[in-house]
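>>> sequence? don't have it. structure:
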């Protein structure tokens, strides 16, 4: 698979396909095919075309796309933050999860932020209730910081929570 996998920065023309990919990986019935779903924690949308377009236009932010034989199969966002970078919106097509594609995308994101921004660390936030996902990141060198931030209850742009105790934890990886 890796030989046919290519990476490139997203453009405005990619927004519709990008929105579909992100939604399929996180929410709704399609997401439940994969193991990274948030559908048991949140209803509603994960993102929308307007938010994605704003992300693409933000200075110091790049959405990296992974394509397999020309088909969009994964993505992530990296944001420049001195001395490191933020990693987010990590999405892998649910039917392709578990086959090493996520590892390849994470490796490309790390390579990109080191080479483009001389980043020395990568940080992210993960919903603390997603223990299996946090364990996956820990196996890839991220460490839990214990730094929690509240879930933005009442802001449907982040989804509609199905439980009252959601919070984000910051994870960090030295590059």
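Sure, I can see it. Nothing here was measured: the structure is a model prediction, and the numbers come from that model.
>>> Only C-alpha atoms from now on, for both contacts and neighbour counts.
Fine.
>>> and the helix or strand that contains residue 56, how far out from the chain's middle?
According to DSSP states H and E, residue 56 maps onto helix 49-57. Taking Cα atoms, centre = their mean, to the nearest Å, one finds helix 49-57 lying 15 Å from the centre of the chain it belongs to.
>>> Show me what that helix is packed up against.
On a contact count with 3 or more Cα pairs under 8 Å, 6 or more residues apart in numbering; DSSP states H and E, helix 49-57 meets helix 15-26, strand 61-68.
>>> So for that helix, what gets flagged as buried?
Within helix 49-57, the residues that count as buried by 16 or more other Cα atoms under 10 Å are 49, 52, 53, 55, 56.
>>> quick one: the third one and residue 14, what's the gap?
Translated: residue 53. Computed with Cα to Cα, to the nearest Å, the distance linking residue 53 and residue 14 is 9 Å.
>>> tell me the angle the lengthiest strand in the chain makes with helix 15-26.
Secondary structure of the chain per DSSP state E: the longest strand is strand 71-81. Angle, strand 71-81 to helix 15-26, by axes from the mean of the first three to the mean of the last three Cα atoms, to 10 degrees: 90 degrees.
>>> Included below, for side-by-side comparison, is a second structure:
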């Protein structure tokens, strides 16, 4: 999908020292590298969002990232500081709600408040773009520290659980047999 046919403007928006914009196909490889570095392998262990102890293999791949970029019902926001990619998140329109996913912050930038800033941008974007009244996300239930971080940002656990896609290595290779997702929700506005 070229910039002319993309449903969202490609003009960067400034948020303090950060710039956010919609991802393009040209960002795909850099986004895959960022997402993998935040969640998988030894590089992810320098940050606190690592899933390396519960999932091996890939977190995403170029096709998965490109699918989000090209979907008319979603946006993949790129967050840059001084021209360097430091974070990203997927926003998907779901009626009165928006889905927040594919959230990654560079391991070296974790713990600096950047994640909070990205979430605030994402919440503002879905309200302004789609009139969303809620933000939804799913988090692996054994990620208690991460769930607590989201709860401090106003998200609440719903108790609604979804099975982990065991056997589909596109989502990683589970290192344990008790993985499932829980829906977290935040009212917006």
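In hand now; what should we look at? Treat the numbers as computed from the prediction; the structure is a model and nothing was measured.
>>> returning to what we had before: which SSE is immediately downstream of the longest strand of structure 1?
Per DSSP H and E, the first helix or strand lying C-terminal to strand 71-81 of structure 1 is strand 84-92.
>>> mean distance, that following strand to its aligned residues in structure 2?
For strand 84-92 of structure 1, the mean deviation from structure 2 after alignment is 0.3 Å (mean Cα distance after the TM-score superposition for structure 1).
>>> That strand corresponds to what range in structure 2?
Taken onto structure 2 by TM-score structural alignment, strand 84-92 of structure 1 occupies residues 97-105 there.
>>> Not counting residues beside it along the chain, what's closest to the residue nearest the centre of structure 2?
The residue lying closest to the centre of structure 2 (Cα atoms, centre = their mean) is residue 103, at 1.8 Å. Among residues not flanking residue 103 of structure 2 along the chain, residue 89 sits closest, at 4.2 Å (Cα to Cα, 6 or more residues apart in numbering).
>>> what's the burial count for that neighbour?
By other Cα atoms under 10 Å, the residues close to residue 89 of structure 2 number 23.
>>> what stretch of structure 2 does the helix holding residue 56 of structure 1 fall on?
Against structure 2, helix 49-57 of structure 1 falls on residues 62-70 (TM-score structural alignment).
>>> first vs last residue of stretch 39-58 of structure 1, how far apart are they?
First-to-last residue span, stretch 39-58 of structure 1, Cα to Cα: 28 Å.
>>> Would you mind pulling the contact partners of that stretch?
Applying Cα atoms under 8 Å, 6 or more residues apart in numbering, the set of residues contacting stretch 39-58 of structure 1 from outside is 10-12, 15-16, 19, 22-23, 26-29, 31-32, 61-63, 156-163.
>>> Check stretch 165-172 of structure 1 too.
121-129, 142-151.
>>> ok, now with 6 Å
Here stretch 165-172 of structure 1 makes contact (Cα atoms under 6 Å, 6 or more residues apart in numbering) with 122-128, 142-145, 147-151.
>>> Highest neighbour count among these?
Neighbour-wise, those (other Cα under 10 Å) top out at residue 122, 24 neighbours.
>>> Looking at structure 2, name the residue matched to that residue.
Counting by TM-score structural alignment, residue 122 of structure 1 lines up with residue 135 in structure 2.
>>> what helix or strand does its match sit in?
Per DSSP H and E: strand 134-140 holds residue 135 of structure 2.
>>> That strand against structure 1, how far on average?
Relative to structure 1, strand 134-140 of structure 2 is 0.2 Å off (mean Cα distance after the TM-score superposition for structure 1).
>>> ok and the helix or strand just after that strand relative to strand 134-140, angle-wise?
Moving toward the C-terminus from strand 134-140 of structure 2, the next helix or strand (DSSP H and E) is helix 144-152. Computed by the same axes, to 10 degrees, the angle separating helix 144-152 of structure 2 from strand 134-140 equals 170 degrees.
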